[in-house]
Structure formats: C-alpha cells, structure tokens
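Novice: here are the coordinates; sequence isn't available:
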C-alpha cells in the first residue's frame, strides 16, 4: 500500500498482554475492541478505523503478540545479507513452507506490515527490557517500515528512561502513553508523532487532529443544550396521586423517585451511546438513605449542593432575584412529604403542587382544584444537586478512554460554583417551576452549563496529562 497522503495505517504489535488492544480502543474510540488481562486474547489481526463524518482518518490493526521472536530472528539472520535486503528476507520468512502453521502469530502480525502498514510497538514500562523484547524490536527494524514505540506504564514505578534509551535505537519516535487514562492532549501528541513517521501522513494526521478539535467544540455545544434540557425536566417532574390517603402519596412519591432516577440513567446512556461508550455503566453511591428527621441535613447530601450554613442565604437571594418569595428554606420540611432515598434524590421529599384552595388542607397537605400531584421537588438544594451530578458524570464520561471498561462511579464532589452562580441557578429553578420561563432564560442556562463543563474539562485535563503522557 502507498503511504503518500493515505489514511495512516499501523499495526499495533508487541509481546502479549502489554496493552496493545487498549491502545487500539482508545485511539479509535471503540469500546468493542476485546480487552482482557489474560494473555492471548487477540488471536488474529483485526482492523479498526476511526472516522469523522463517515470518512476514515486512522486505521489500526490489532495483532496477536509475538510468541517465538527469538526463533524468527534466528531464521532471518542465518544468512548474511545487506540492510537493503532485509525487508525481502522478512517476506521470504512469511512465504516459507510450514511457517504459517508453526509461527501463526508472527505471520499474522508481520503480513500487514510487509504489505505497507506502519508499526506501533507497545511495551510494558513497568518491566525492564529483556532479550525477547530486543528480538522483537530487531525483527520490526528488518521490515524497513515507519516505526513508533509506546511505553505503557501499566504499573507504578515504570523505568521510562531505560526504555527510552533502548527503544530509541530501533524506532523513529518513542512516546509514553497510558491508554487507560489518556486525555485528548495525550492522544493528539501521539497522533502528531504518527504524522511525522512518513511525509505522506503529515496532512491526513493534521486533518484528523483538526477534525477532533472541531468535533469536541460541537460536542460541547450539543451537550450543554441537552444537559440544560435534562435539568429542566428533572425540576418539573411530578406524579399524580391516584389514591386518597397515605398509600396514594407513598405510591406517587415512589413513582417520582423512580422517574427521576430512570431519567438520570437514560441521560447518561444517551451520552455514552453518542460518544461510543456503549458498554459503560453508571454506578451510584447508595449510602444516602435518611429518615424524615435528618431530611436534607447531612454532609454527604450537601456535598452536591450548598453547605447548610449557606443554603438559606443563597436561596433567599435567589428568591429576591427572581421576584418570588422563598417557598422552602432549611426549615421547609413542612412542604415536603416523606423521605426519598438513593439515585438522583438521595433524600428528598415530594411536594404536592398545583393550585391550592384557600384555607382547604388535608392533614397539612395542600389540596388542588383538579387533582393532587407529587412533585416537583422544591427544596432549594435540589436544583444544585441535579446539576452537580449531571456535570460530574458528563465530565467523567467525556474524559473516559474507550479502553476503560470499569463502571463510571458517581461520587459526591463539592460544587465549586461561586455564590453568584448558585444564586443564578436557583433563580432559574424558581422561574422554571413558577412558569415564568422564557427563551432568554433557556439560552442563558445553556451558556452557563457550557462554561461550567468546559472549565471542569480543562481543569481535569491539566491535572491528568502529566500522568498519562510525556511529549
């Protein structure tokens, strides 16, 4: 195959269980690549493409690992030949009778290379170089194809310097790359190195990097819009009370809780599907079950929103900003009925909304002219909790490499919003629930969400990139 202005195509090779398939999954954003901690998971050469707008921009061939590198090198070196003759010598090895059966893995990984693919060699940086590694590297040098090596720091204490000195004798470029934690800057650094392997790949690789940047800018816009809509839906959700008395309220409350929790999972799954994380699952903390006496008075809960000492002040300021009275502060439990635990709510009560009949109440609960409903939830911490959780798992999923297959664990993280941001968010919540919402408010909310998400992503990338890659 010609390398001139073609789609960069590389064979990902190395010893078994060095993270080759993880590199393929992360670079192609494909979580269908089979990954296992056991050696020998990859038994054949499989091709995976990364495409934008339907156009392939990178092609990686996931290959089985070397099994008999020393024997292969002995065969190649048994006759004295010039360096220029070495690529043909490798081809002769592939065509020799019986080699397809005896050296099945080596034939599978070397065939696409002699046909024109470049080489992406992966080593485990936590293990020192061995004679077997040197044999593999020498075989790859004999092919004469463009070569780049990746040091995968699979465990703490990787000897990067020793590996760099060793690999530098066999490869054009050497990079440190952890496919389980690599953020976009790490991927871009590796792609730039690939583009420099051969002149014909510089233009396609530059287009790939530019396309990724454009894709992510559009993704940020789309995600901000979707997250703002999701937040509004959660704040407006309510369930009808179909039966009189406590039983009816309990069933409506359970329905409200289930709907809110299901919607959170659905939003997470929609993002995952859109971003190629089809196998990702959301794991939520479950230790938030509280009784009525502790309603909204727990540090675990407040980590998602405001501290108790700040909540009333911010809520009151938000009410004034919206031109509305504060309908529930820290002492607003009288407007909440029962405790709902787990998932989105953690521990919140349902609120019987709709229009009240003057002076008509039943067991302390407002009646309605048409029907009783459970929700929307009006505790002032609730809008902050919903937004904090959504921003948290959106950031986690955005930064998640496709080689990472563990569940996305949603843990409580203290919101870093300023008081002005908190007041603004609660003001929007009050306008929304009081049917005073306008298009300008929706636009402002989308802009705010986009800014929050972008800031969060930038901070995460800045803190992670020194650990996941070395340029």
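Specialist: That came through, no problem. What you see is a predicted model; the values in this text were computed from it and never measured. Residues are numbered from 1 along each chain as shown.
Novice: hey, let's count contacts and neighbours off CA atoms from now on
Specialist: Fine.
Novice: same for the longest helix seen in the chain, what does it pack against?
Specialist: Secondary structure of the chain read by DSSP state H shows that its longest helix is helix 202-236. Applying 3 or more CA pairs under 8 Å, 6 or more residues apart in numbering; DSSP states H and E, we find helix 202-236 packed against strand 55-62, helix 184-195, helix 245-274, helix 382-399, helix 419-433, helix 439-468.
Novice: try 10 Å
Specialist: Helices and strands touching helix 202-236, by 3 or more CA pairs under 10 Å, 6 or more residues apart in numbering; DSSP states H and E, are strand 46-52, strand 55-62, helix 184-195, helix 245-274, helix 382-399, helix 419-433, helix 439-468.
Novice: Got another one to weigh against that:
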C-alpha cells in the first residue's frame, strides 16, 4: 500500500511555516505565533478527505545551527550520490541529539521519506546561514520545493528566487494568510511534479477539493434557505415562555433570533474546520449586545428609508399582479395598483418605525397568543445579507487566519429585482403561502448569488497564482 504524499515544512524560525501547514491541511488548531520558536517539536498534521489521509505535513522547529551542521557534513569528501548517507551518519551520532536538537528533529522525518517545503519570508538578504540550510536540504536527496511567504511588503523576492532555484526543484510564492482554493490548487499542482510517486495523489486531491466545493455550495444553500425561513417566520407562544422571564416577550424573541444567528455561524465554522473562528458581527457595534435586532443600524445591512419605500412598493405591485392573473384580468390591473400603494405605504410606515428602547415593532399575532414574526420589511433583507456575508467570509478564509470575522456587506448591493423577490418570499412565508417550490427557488437563488460572489473573488486570485 503506497503512502500518501508527506512533506516536512522547514526553514528559519518565524518565517510562517506553521501558517502554511495550517492552511494546507485546513486545521486551525495549528499553533501560530509572532514570537520566534512557537514550534518546538516536529509535529505531524494530516489532511483527510472522505475519511482518508490524502496529505501529511510535519511542522518542524527552524534551523538554529545550520552552518555548524554543514561544516560537520563537509569534513568528509563524499560523492553527490552518497550525501544522503552522510546525513544519516550525522543523525546516528549520539551527541548530535543534544548538540543540534532542532536540526535532528527536522532532518529525521525527511530522511524517513518526506519531501521538503522550505519556507522563507524573503525579508532580508540571503545570508550564509540561509545558504547552509539550503545546502543541507540538497544533501538529503529528497523532493523539495521552496516557498516565499510574503509576510511583509519589504522583501527581496528576486534575489531569493535566483538563489533558491539553485537548490530546489520548484520555487513558488505562497501567502497562507490569503490563499483560498485556486492558490492551494496551484501549489498542489507544483508539488505533484516533484516526484512521480505522488503525482496521481496530489492531482486527485486538487480535483477532490473542487468537487467538495461544489457539494458544499449545494449544502450551504439549503442550510441558509432553511435558516432564513425560520428567522422570518419565527414566533414564540406566550403561554410557553420561560416562567422566570424578566424581560418583555419582545426582548425574548429578539434574544432567540440573535441566538439562532450565532448558532448558524458556529455550525458552518465547525463544518468547515474553523472551530476557533470568532464572529465580530459588526465593527461599529458593541460586541456584548444583541446584534441582529439593532434596528437603528439596520441600514448597514438592509435598505435606507427611500430605498425601502421603493422596494416594498415593488413587492406589493408584484403581489397585486399575481392577484390580477388569478382573476383572469377581470380587475383591469386594479390589484397591481392597489398592491403597489399598500406595499409602498407599508414600507414607508415600517421604515419610520425606529423603536428606540422599546420593541413594539415586534407585532403580536391577531389573538395575542404569540410574539412575532417580525413584520418590518427590512428584516428579511438584513437576515439574508448577514447570513450570506459570514458564509462567504468563512468560505474564503484560510485556516491560518485567526482574526475576527467582521461583517461588512449589505442588501443594498443587490439588484432591485433581487430585493423585491426576497420581500415577496417573506410575505408568502408569513402568510402561510409557502410551498416546497418556493423553498427550492430560495435555495437556488442563494446558490447562484453565492457562486457569483465567490467566482469573482476566486478568479481574481487565480490570475495572481503561479499555475
């Protein structure tokens, strides 16, 4: 049984080695720190697809005394073909485990059959210590690639590229803090050409990642459609509210809606391997307050008053036109005109209802036995805009990125027909006119919109990738 492709990630301390491991194996538990020496031991991380290990990377401590190690290796003149054996002789010397512990930890898995990913940030001029590291790695005889990790704007990539190409089979620029699928696929393609032994496996891995993204798009579209429907139609029976409830029923509904949003984010983050991701639900809002229901700042996500007036009117006219069609035109388009007027008026009145401290805009049902659903026409737009935004951010987020996710998009970026359509669906849902057909249409609408947004970002990145 053949081994899966496995590589050791090596280089100077604090060059971004752990970040590269985290992004490539999609594991945000890999320790990353700005201080030197975060990685103290060689640690193996496996990337699994369909419960099978498809790639293994060993995160190693950096070189500490490369020039001394190279001096020991060169004490005896050996032919190029015998250099790997000279490396093994170095590892077999008992005192070297104490004298050169970091070099031993990184060379041992390499000599056990791992390929090499040598990482540099190219921030400084190439030094004699750098050249010693590269020469030692060349002596191993293992498949090897150099990665320039542009950790800062100040780098000497051209000089490093010229030097690295003398020691490594491939040299690539790879930023683990921004790399989404196209960049990783480009890197896997280059890694596949290092040795015929792993060509098929790494090519298959790239194909599996593309297929997984297609399936993920279908799955998350269904999830978001179900979530949106629950939020837009959510109501809480007054008779079953918590007995020790100290706030008003409206506040309780607000808390339930907020909690549902946070649960959706956490569910997606866990599914996609971002278990440590934190959601900063808006950079201008207090993090310890309920976020979704802050209607004073809904304009950040939905529509401002004038926009809401037009879109609500459009949704009303569309509903009236449907009535006209149902009556075979006998109303002489009276339904469309009436619907437009009612929709516009409803949108105007709702947009003026900025509640301040009270939440009276959370209407009770006719019999006043329920609180909810939220009838403000901006609410369906806000719920969808926020859900689509953190879904896109999670999708594109490399696993080495550890900053909080800050939501920034808004429904006003959508086309007018999209805005009207979403409000029409919300009306149908809240009026108990929702069918499986509409549910599928909503999921398809989400899938198409996400695909377009992701495609634009990924195409831009692909143009910058080394293919």
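Specialist: Looks like it arrived, so ask away. Just so you know, these numbers come straight off a predicted model, no measurement behind them.
Novice: Any buried residues in the longest helix of the first structure, and which?
Specialist: 202-205, 208-209, 211, 220, 223-228, 230-232, 234-236 (16 or more other CA atoms under 10 Å).
Novice: can you check stretch 458-467 of the second structure too?
Specialist: 458, 461, 462, 465, 466.
Novice: Wait, the last one touches residue 170, no?
Specialist: Right, residue 466 of the second structure. No: counting by CA atoms under 10 Å, no contact exists between residue 466 of the second structure and residue 170, whose distance comes to 11.1 Å.
Novice: Quick check: neighbours shared by the two?
Specialist: residue 190 (CA atoms under 10 Å, 6 or more residues apart in numbering).
Novice: Where in the first structure does stretch 202-220 of the second structure align, residue-wise?
Specialist: Counting by TM-score structural alignment, stretch 202-220 of the second structure pairs with residues 205-223 of the first structure.
Novice: same deal with stretch 17-29 of the second structure?
Specialist: Going by TM-score structural alignment: stretch 17-29 of the second structure matches residues 20-32.
Novice: Skipping adjacent residues, who's closest to residue 238 of the first structure in space?
Specialist: residue 375 (4.1 Å; CA to CA, 6 or more residues apart in numbering).
Novice: from the buried residues of stretch 458-467 of the second structure, which single one is nearest residue 114 of the second structure?
Specialist: Nearest to residue 114 of the second structure among those is residue 466, at 23.5 Å by CA to CA.
Novice: any idea how far the residue lying closest to the closest one once chain neighbours are set aside is from residue 195 of the second structure?
Specialist: Once flanking residues are discounted, residue 466 of the second structure sits nearest to residue 186: 6.2 Å by CA to CA, 6+ apart. Between residue 186 of the second structure and residue 195 of the second structure the distance is 16 Å, computed by CA to CA, to the nearest Å.
Novice: ok, those two, which is more surrounded?
Specialist: Using other CA atoms under 10 Å as the criterion, residue 186 of the second structure and residue 195 rank with residue 186 on top: 18 against 13.
Novice: so who does the counterpart of that one in the first structure touch?
Specialist: In the first structure, residue 186 of the second structure lines up with residue 189, judged by TM-score structural alignment. Contacts for residue 189 of the first structure (CA under 10 Å, 6+ apart) come out as 175, 177, 209, 469, 470, 471.
Novice: closest to residue 447 of the first structure among these?
Specialist: Scanning these for proximity to residue 447 of the first structure, where the rule is CA to CA, the winner is residue 209, at 25.7 Å.
Novice: tell me the contacts of the closest residue in space to that closest one that isn't next to it in sequence?
Specialist: Nearest in space to residue 209 of the first structure, with sequence neighbours left out and distances taken as CA to CA, 6+ apart, is residue 188 at 6.4 Å. Residue 188 of the first structure makes contacts with 27, 182, 194, 205, 206, 208, 209, 210, 212, 213, as judged by CA under 10 Å, 6+ apart.
Novice: so the fifth one sits right up against residue 195, yeah?
Specialist: Yes: under the contact definition of CA under 10 Å, residue 206 of the first structure touches residue 195, with a separation of 7.4 Å.
Novice: Could you report the neighbour count for residue 331 of the first structure?
Specialist: Applying other CA under 10 Å, I find that residue 331 of the first structure has 11 neighbouring residues.
Novice: how close does it sit to residue 424 of the first structure?
Specialist: Noted for residue 331 of the first structure: a distance of 22 Å to residue 424 of the first structure, by CA to CA.
Novice: Since that was my last question, I'll sign off now.
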